[in-house]
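Q: my questions are about this predicted structure, shown below with the sequence.
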Amino acid sequence: MTQDQTDYLKGRHVLITGGAGFIGSNLCEELLNNEVHVVCLDNFATGKRENIQSFLSHPKFTLIEGDIRDLDTCKAACKGIDFVLHQAALGSVPRSIKDPITSNDVNVTGFLNMLVASRDADVKRFIYAASSSTYGDHEALPKVEDTIGKPLSPYAITKYVNELYADIFSGTYGLNTIGLRYFNVFGRRQDPNGAYAAVIPKFVLQFMSHESPFINGDGSYSRDFTYIDNVVQMNILALCTQNQAALNTVYNTAYGQRTTLLELTELLKKHLSKFDKDISKIAIKHRDNRAGDIPHSLASIEKAKKLLGYDPKYDIDSGLKEAVSWYWEHLK
């Protein structure tokens, strides 16, 4: 955070829903390191207590264990709050295909509860985790915020509905909102375990165990992989911007660089081989493409640069170097 951002947030109270999750806990850490009051709301369905363990003794940190599907819990959490960073959601396209009802309950009903609670508590700004999945079947690259396609999964539908609700609450109730369309975020504290683990931590764990990771398809599918520190920067910019033209809209939150899955595995092997040279020899296996996956994803970040002053510091290579070092230290 810059000194101006620290000064602006001094004495403010920020609620982070999903604060024990991967992105949420990194946001908690950044704000606490700058002496901002943080309230974390999490039901620990996907968040982990170890992610916030070191914050529990911080005098400016408050944990509320609760579920955003309960409106009373949301209202209690919003009391005295200046800003909301809404990260709580059930991620994963495959999870939403397997269980669309729960994904909808958390991602739509929970989101609406948080909007209502924020409105009623006179929250100054509501910043929320949107998703690149909203672009759906729109094939043009790079992805530009005002042009989307048809959603390809229940998860994508829920994240698009979030944007529609945020827009209504801005126009109807005057609640300032900013949506951040995350593109394949990775980095420290991202869980490598479980059926719905993201590709990078999952591959890292497999390589460290000398297992061959599976790539869905031929490996030509590509993503705009985005290191966590870039995402933290975007959230802080969204919190602190004084540009009125920057409010009540959505932004791609990415680096603006496309990497194929095959390129990703080679980069992972390069960085992991510094710790274990045998990893460089591990072969890759292939299987069928996954339902609901889009072939390619690449963000235009021009809007965020222009309106928020976004300046991402980590490309895929430098981000993976940091992430791999963290995983090697914490998973070994």
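A: Ah, there it is. Residues are numbered from 1 along each chain as shown.
Q: contacts, neighbours, all on C-alpha from now
A: Noted.
Q: in this protein, where's the longest helix?
A: helix 154-173 (DSSP state H).
Q: dropping in the other structure now:
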Amino acid sequence: MYETKHHREDLTGKSFLITGGAGFIGSNLVEYLLKHGAGKVRILDNFSTGSHENIAQFRDNAAFEIVEGDIRSLEDCRLAVAGIDYVSHQAALGSVPRSINDPITSNEVNISGFLNILVAARDEGVNGFVYAASSSTYGDHPALPKEEENIGNPLSPYAVTKYVNELYASVFSRTYGFHTIGLRYFNVFGPRQNPKGPYAAVIPLFIESALKGEAPFINGDGETSRDFTFVENAVQANIKALLTSGLNSNEVINIAFGQRTTLNELWDRIAERTGLEIKPAYREERRGDVKHSLASIQKAKNLVGYDPGFSVLEGLDISLNWYKNNS
């Protein structure tokens, strides 16, 4: 599909569990691991938001395994981590609006589910545990760029769940000596991100509109800005964090590109690439949304050697090609 740009670690003989492996980021992670020789790549997924289509191409690979189960079941989590060296926990119910509409389910999946996989991984004695944290944890803290130690009050139930993950990870580090790395993702986008449904992310929605020649909706005045992160950068961060040895504490790092793009600029870039001259339709801002987001990625560089290889524009080009070929 496209070539990775970072140093390829030796994955030979290593076994990995990707929770949410049929999802957007999870399936891209599975693809990387299988492509670069991992000994075993197992996924745990209940296919509530992930899809069989995302993993169809891996099914014939002898190194690929599926555990169809739910992180809300400790038994399923124990089954999934049995004999595994490294766990990348990507399973979650994303979306701020979804959590506002149904905070209970978001809590059950994102907090109880996280605790289950954390306990199962601790008891299995895995070599590395990395989990999907979120930039939503910065909440109403106004400073830019966002630095890991400075967070504000959460603005949505989703943000609460992701912050609680970090608190549990910190407690497990201090109490049990089980050290993990949380990756605070900033607006990850790329191939396999679903443009359908009420909680779709902005980039696949914009691309789908562009490919149909339609005006997209923008929440607010379009000057909301985000640090958009191409999925390959997130994959790189996972691999590097999983294989980081010598941790003696819990760590949380920002995973982003380190550049701000407004929604208006984003649409302009996509329209430009698809030859459109259509203005977006503006509507009310969404509840719980942060106005501006920009990450400092210095800690990620220092701790795990993170070096994002794909810019937003490169990622948009790759994504547009993928959606054109898969729509």
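A: That came through, no problem. Everything quoted here is computed from the prediction, not taken from an experiment.
Q: follow-up on the earlier one: what span of the second structure is whatever helix or strand comes next after the longest helix of the first structure aligned with?
A: Beyond helix 154-173 of the first structure on the C-terminal side, the first helix or strand identified by DSSP states H and E is strand 177-182. Counting by TM-score structural alignment, strand 177-182 of the first structure pairs with residues 180-185 of the second structure.
Q: contact partners of that stretch?
A: The contact list for stretch 180-185 of the second structure, computed with Cα atoms under 8 Å, 6 or more residues apart in numbering, reads 128-135, 166, 169, 173, 229, 234, 237-238, 241, 247, 249-256.
Q: what do you get for stretch 213-223 of the first structure?
A: Contact partners of stretch 213-223 of the first structure, identified using Cα under 8 Å, 6+ apart, comprise 183-184, 203, 206-207, 258-262, 283-290, 295-298.
Q: so which of these sit within strands?
A: 259-260, 285-287 (DSSP state E).
Q: how far away is the residue lying farthest from the centre of the second structure from Asp76 of the second structure?
A: Centroid-distance maximum for the second structure: Glu277 at 31.7 Å, with Cα atoms, centre = their mean. Separation of Glu277 of the second structure from Asp76 of the second structure (Cα to Cα, to the nearest Å): 50 Å.
Q: circling back: next one: the longest helix of the first structure to chain centre, how far?
A: Distance, stretch centre to chain centre, for helix 154-173 of the first structure: 17 Å (Cα atoms, centre = their mean, to the nearest Å).
Q: and if you look at stretch 128-141 of the first structure?
A: Stretch 128-141 of the first structure sits 14 Å away from the centroid of its parent chain (Cα atoms, centre = their mean).
Q: list the buried residues of that stretch.
A: 128-137 (16 or more other Cα atoms under 10 Å).
Q: now swap in stretch 103-113 of the second structure and tell me
A: 103, 106-113.
Q: which part of the first structure lines up with it?
A: Under TM-score structural alignment, the match for stretch 103-113 of the second structure is residues 100-110.
Q: for stretch 156-167 of the second structure, same thing?
A: Per TM-score structural alignment, the counterpart of stretch 156-167 of the second structure in the first structure is residues 153-164.
Q: next: stretch 42-57 of the second structure.
A: With TM-score structural alignment as the criterion, stretch 42-57 of the second structure aligns to 39-54.
Q: around Tyr282 of the second structure, count how many other residues there are.
A: 14 (other Cα atoms under 10 Å).
Q: with the one 4 residues further on instead?
A: By the criterion of other Cα under 10 Å, Arg286 of the second structure has 12 neighbours.
Q: quick one: it from Thr224 of the second structure, how far?
A: 11 Å.
Q: and the residue farthest from the centre of the second structure, what's its match in the first structure?
A: Per TM-score structural alignment, Glu277 of the second structure is aligned with Lys281.
Q: repeat that for Val312 of the second structure.
A: Aligned counterpart of Val312 of the second structure in the first structure: Ile316 (TM-score structural alignment).
Q: what's near enough to touch its match?
A: Residues in contact with Ile316 of the first structure (Cα under 8 Å, 6+ apart) are 225-227, 257, 259.
Q: considering these, which are maintained in the second structure?
A: Mapping the contacts of Ile316 of the first structure onto the second structure (both residues aligned by TM-score structural alignment, their matches' Cα atoms under 8 Å) leaves 225-227 still in contact.
Q: going through those residues, which ones are buried?
A: The neighbour count (16+ other Cα under 10 Å) marks 225-227 as buried among these.
Q: Asn302 of the second structure: how many residues sit nearby?
A: Neighbours of Asn302 of the second structure under the rule other Cα under 10 Å: 11.
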